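Student: predicted model and sequence follow; I will ask about them next.
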Amino acid sequence: MGQLIAEILPLALGIVFSPLAIMALVAVLVSPRARLNGFAFLLGWGLAVLVVFALGLWLFQVIEVHLFEEPPLWIVIVRLVLGLFLVAAAVWVYRSGQVHVDSMAKATTPGEVVRAAPQLPGWLRAVQSFTFFRTVLLGFGIFALNPVDLTCALIASLDVILAALPEAQTVLVGTGFVVLGILPIAVPTVLVFVRGAAAAPFLGRLRTWIASHTNVLNAALMLVIGVLQLQKALVALL
């Protein structure tokens, strides 16, 4: 089980350091309905992590990939493609991440957050008027439609199935992965729910830290994950 944890920990961290999700959350938490919609975003994000990971477990269990003595060719190809995608994404994130650092650090309203992070959907400018249900969909979509987060969750589910652990250990590792993936959204949301406007200094520091460091950390994590997938694919081919 220790080896499996070591393999999926970088995948969980790839989700933890998701700048797109954190910047979207900050936009929600500086809106007038911060408490209610912050919880809605957390609910949507948590459901997305759980659903995508569980769907991957179910799919790879149905295919019975853990019963093969050697990984079938399609798994090797999937790892190869995902590895190349993550390496390319790491380069793109690192090169483009510095462009909006200053404006992201100074943003104080949802509109400024969106202008500072143009990768966010333009309609996020209207986040202050979002209903609870629409914010749940936002949290779900930010995860489920992000190719990096989606890739990390699916690779983790594949690794869990391939490990062929006893059911109790599989549940334990899977639960840990999901909880870790939810934590970066849960911590600021709970803080705002408990402290309200008094949490503003923390949000300011969080925004500044993200603007200054997250692109480098995210690029590094994607590079590590990508290289690990390429290494596994090449070992299987050779």
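Tutor: Yes, it's here.

Student: C-alpha only now, for contacts and for neighbours.
Tutor: Will do.

Student: neighbours of V93, just the number please.
Tutor: When neighbours are defined as other C-alpha atoms under 10 Å, V93 has 19 of them.

Student: how many residues are close by the nearest residue to Q128 once chain neighbours are set aside?
Tutor: Leaving aside its chain neighbours, Q128 sits nearest to S31 (4.9 Å; criterion: C-alpha to C-alpha, 6 or more residues apart in numbering). Number of residues near S31 (other C-alpha under 10 Å) recorded here: 20.

Student: distance of I5 from M23?
Tutor: According to C-alpha to C-alpha, to the nearest Å, I5 and M23 sit 28 Å apart.

Student: putting a second one here so we can go through both:
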Amino acid sequence: MGSVIGDVLPLALGIAISPIPIIAAILMLLSPKAKGTSIGFLLGWVLGIVVAVVLFELLSSVIPASDPDAAKPVAGVIKLLLGLGLLFLAWRQWRSRPRGGAEAALPKWMAAIDTMTTTRGFILGFVLAAVNPKNLLMAVGAGVTIGTAGLEIGEIVVVTLIFVVIAAITVALPVIAYLAASSKMAAPLEALRAWLVQNNATVMAVLLLVIGVVMIGKGIGSF
């Protein structure tokens, strides 16, 4: 089980460090309906991660495995393809980074965050976690790794729980901190938001590059 946790840890960190959901959560915390929308967003974010990783755990568990090594070539091909997909996304992120002191552009949907309800915040969190291509690829990688590792049910639950907690922590911490001390958190959150907006593309490009290379290496090692 320990080796599987080690394999999925970089993927969980890849989701956790993704700047866009963190920026969205901070914008909600700075909005007029901070409490309702941020809690809804956090719940949707956590549920989206759970659904994505568990779905691919179940799908990968049907890969034939008559002996301990039988599933490895299939899982290896999947990991290679996922790694290549992450490298492609890294290349796109790098090309989209602001240059020459230009102001980074945010997705247009973020302009509507001030008017969001709790339900819409929940839906947005779920979509960013389970449908966003970058996070989905990492959830697929984690699901395949866990589902083909031959773990017992209890071990699968523990590894999945660890993955979800780490992947969700960077959205959960600002929400929890703000709800605990809202008057003291506004300025630090605004400073963090500004930094993440300007450096979003660069952070994600480096992150996706590293995880993509790791995934390709694990895919090659499965043969």
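Tutor: Okay, I see it. Quick caveat: nothing in here was measured; it's all calculated off a predicted structure.

Student: between I5 and M23 of structure 1, who's got more neighbours?
Tutor: Using other C-alpha under 10 Å as the criterion, I5 of structure 1 and M23 rank with M23 on top: 22 against 18.

Student: next, the contact list for the more buried one, please.
Tutor: By C-alpha atoms under 8 Å, 6 or more residues apart in numbering, the contact set of M23 of structure 1 is 113, 117, 207.

Student: nearest to V99 of structure 1, of those residues?
Tutor: Nearest to V99 of structure 1 among these is A117, at 9.6 Å by C-alpha to C-alpha.

Student: which ones are touching the closest one?
Tutor: 23, 100, 104.

Student: quick check: the second one vs V93 of structure 1, distance?
Tutor: Spelled out, that is H100 of structure 1. Taken as C-alpha to C-alpha, the span from H100 of structure 1 to V93 of structure 1 is 12 Å.

Student: likewise the first one?
Tutor: When C-alpha to C-alpha is applied, the distance between M23 of structure 1 and V93 of structure 1 equals 15 Å.

Student: now swap in the last one and tell me
Tutor: Relative to V93 of structure 1, M104 of structure 1 is positioned 15 Å away (criterion: C-alpha to C-alpha).

Student: for F130 of structure 1, same thing?
Tutor: 29 Å.

Student: can you map out the helices along structure 1?
Tutor: Ranges of helices within structure 1 are 2-16, 19-29, 34-63, 73-97, 101-106, 110-116, 132-144, 147-163, 167-195, 200-209, 215-237, based on DSSP state H.

Student: got the angle for the third one vs helix 167-195?
Tutor: Counting by axes from the mean of the first three to the mean of the last three C-alpha atoms, to 10 degrees, helix 34-63 of structure 1 points 170 degrees away from the direction of helix 167-195.

Student: what residues of helix 34-63 of structure 1 count as buried?
Tutor: For helix 34-63 of structure 1, a neighbour-count test (16 or more other C-alpha atoms under 10 Å) marks 34-54, 56-57, 59-61 as buried.

Student: V49 of structure 1 touches G181, doesn't it?
Tutor: Yes - taking contacts as C-alpha atoms under 8 Å, V49 of structure 1 lies within contact range of G181: 6.9 Å.

Student: for the two, list the residues in contact with both.
Tutor: Joint contacts of V49 of structure 1 and G181 (C-alpha under 8 Å, 6+ apart) do not exist.

Student: quick revisit: just name the most buried of the helices of structure 1.
Tutor: helix 19-29 (a mean of 23; mean count of other C-alpha atoms under 10 Å).

Student: that one vs structure 2, average offset?
Tutor: When structure 2 is superposed, helix 19-29 of structure 1 averages 1.6 Å from its matched positions, counting by mean C-alpha distance after the TM-score superposition for structure 1.

Student: what's the closest of the helices of structure 1 to G122 of structure 1?
Tutor: helix 110-116 (7.0 Å).

Student: you'd agree L25 of structure 1 is up against A186?
Tutor: No - with contact defined as C-alpha under 8 Å, L25 of structure 1 does not count as touching A186 (10.1 Å).

Student: first vs last residue of stretch 161-174 of structure 1, how far apart are they?
Tutor: 10 Å.

Student: in structure 2, what residues pair with it?
Tutor: Taking TM-score structural alignment as the measure, structure 2 aligns residues 147-160 with stretch 161-174 of structure 1.

Student: show me the contact partners of that stretch.
Tutor: For stretch 147-160 of structure 2, the external contacting residues (C-alpha under 8 Å, 6+ apart) are 1, 4-5, 50, 53-54, 56-61, 63, 68, 71-72, 75, 146.

Student: also stretch 91-99 of structure 2?
Tutor: Contact with stretch 91-99 of structure 2 is made by 104, 198-202, 204-205, as judged by C-alpha under 8 Å, 6+ apart.

Student: next: stretch 67-74 of structure 2.
Tutor: Under C-alpha under 8 Å, 6+ apart, the answer for stretch 67-74 of structure 2 is 63-65, 148, 150, 222-223.

Student: go on, stretch 1-18 of structure 2?
Tutor: Here stretch 1-18 of structure 2 makes contact (C-alpha under 8 Å, 6+ apart) with 134-135, 138-139, 141-142, 145-146, 149, 151, 155, 159, 162-164, 166-171, 203-204, 207-208, 211.

Student: spit out the contact partners of the residue nearest to L84 of structure 2 when sequence neighbours are not counted.
Tutor: Excluding the flanking residues, the one nearest L84 of structure 2 by C-alpha to C-alpha, 6+ apart is G212, at 6.5 Å. The neighbours of G212 of structure 2, taking C-alpha under 8 Å, 6+ apart as the test, are 82-87.
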